[in-house]
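Student: Just the structure for this:
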Amino acid sequence: MNKKKITVLLTSVVVLVAAYAWYQSTKLYGNDKESIVKVINSVEGYVDKDIRIVQIDDFDDVRIVGFLANHKPSYIEFAQNDKGNYVWKHIESHHDGTIGMFLPGTLGKIMFVTNDENDIAKMTVDINGETLEQTFPPYEQNVAWMDFPKSKDGGYEYRNYKYYDKTGSLIEENE
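Tutor: Here you go, the predicted model:
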């Protein structure tokens, strides 16, 4: 090889390494509260929305973040990569109401995110014939978790949603 070819080859390698390093340094991860907000605001449909982190929960290598997007209950799911950084996998918002019910990943749990306008203090729901109850602090931003009951076939049937205010009065019922 002549000197010119070696110089071009070395220059190409240096440019590629520098470009890769720059790309890695600008990639967004959900490693802390500030970077989670940046990740959310980088997702189509969430750009320029007011983001309020309510709670961050880690389950082994999965990070679930309950947040409010323009005051709407929402969540984002991250998976930890081999370098320990959290890469976003799924994002979802509940566009109606003050409470959002989500089924993130394969956790076997139901996630509830409420905003500070939520007047529901308790809900009950029948899942596979078993009545489950979840309480919420009314008029507070909150994340609550409910474990799924055991299932014989891995499927779940939801019936008889009932919502109560802080005095125990029934607000709404859906069968």
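
Student: drop to CA atoms for contacts and neighbour counts, all remaining ones
Tutor: OK.

Student: ok, N70 - how many residues close by?
Tutor: The local packing of N70 (other CA atoms under 10 Å) involves 14 other residues.

Student: Second input sequence below; structure requested for side-by-side comparison:
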Amino acid sequence: MVWEMIAVDLKEIKKHADALDDSKKREPLKKAKRLLIIGAFLLLLGFFAFYFNDTQQLYGNDEESILKVIHSIEGYENNSIEIVAIKDMNDRRYAGFLSNNNPGYIQFQKNKDGNYRWQHIEVNVNEAFSAFAPEPRLFMIVTNEENKIAKMQVSVNGQEIEQEFTPYKASVTWMFLPKTEKSHYTFQNYKYYDKDGELIN
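Tutor: As a prediction, this is how the structure comes out:
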């Protein structure tokens, strides 16, 4: 009887030992499976985050979407925005606009998908006539209906330049500066004239 009990106990011990060995063998597999599931979940999460962000991204592909982009930018959410003019130059897009009647412009860059992502925005407050320089040789003159300047004369690196404007009207004028061998431009002797040709002091 005693030997039978010992034999039974030995069988039980062996059974538990075998079960323990199987458990130890399966443990690395369980860990690997858990890591695989976690990795797949994170990958899926990253994909959805990227997809959601991409679908929510606003682009300046037309006038309506440019308005949406401007209104999405902090500080411009509730402003009255009027797009005055849009111009494309290679992969860049410039839009002159009025924000609460203040002249400004926004710059976009075309991405590989052909969409225009905004890069820079600038507004000059309490001005009727504002000059912006988005590129080294490009000037954007943005005006509102209070602008009374009809003509501007300026010396650029010693060369006299004259530019006309439409007074008392929201407008964007694109000025391309003359090429120069110098590393910079020098602007001197600004003169502004009204619609009657009178010098504005």
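
Student: Map K150 of structure 1 across to structure 2 for me.
Tutor: Alignment note (TM-score structural alignment): K150 of structure 1 maps to K179 of structure 2.

Student: residue closest to the middle of structure 1?
Tutor: For structure 1, the residue nearest the mean C-alpha position is I76 (2.2 Å; CA atoms, centre = their mean).

Student: Leaving out sequence neighbours, find the closest residue to the residue of structure 2 sitting at the aligned position of it.
Tutor: In structure 2, I76 of structure 1 lines up with I106, judged by TM-score structural alignment. If the residues on either side of it in the chain are set aside, I106 of structure 2 comes closest to I121, at 4.3 Å by CA to CA, 6 or more residues apart in numbering.

Student: separation between the one you found and F50 of structure 2?
Tutor: 25 Å (CA to CA, to the nearest Å).

Student: Give me the more crowded residue out of those two.
Tutor: Neighbours per residue, other CA under 10 Å: of I121 of structure 2 and F50, the larger number sits with I121, 16 against 12.

Student: which SS state does the more buried one fall under?
Tutor: Classification of I121 of structure 2 using DSSP: H, G, I helix; E, B strand; the rest coil returns strand.

Student: what does it align to in structure 1?
Tutor: So I121 of structure 2 corresponds to I91, using TM-score structural alignment.

Student: now K148 of structure 2
Tutor: Looks like K148 of structure 2 aligns to D119 there (TM-score structural alignment).

Student: So its match is in contact with G168, correct?
Tutor: No: look at D119 of structure 1 against G168 with CA atoms under 8 Å: they stay out of range, at 11.3 Å.

Student: ok, now which ones touch W88 of structure 1?
Tutor: Y29, G30, V39, I76, E77, F78, A79 (CA atoms under 8 Å, 6 or more residues apart in numbering).

Student: can you check V154 of structure 2 too?
Tutor: E160, I161, E162, F187, Q188, N189, Y190, K191.
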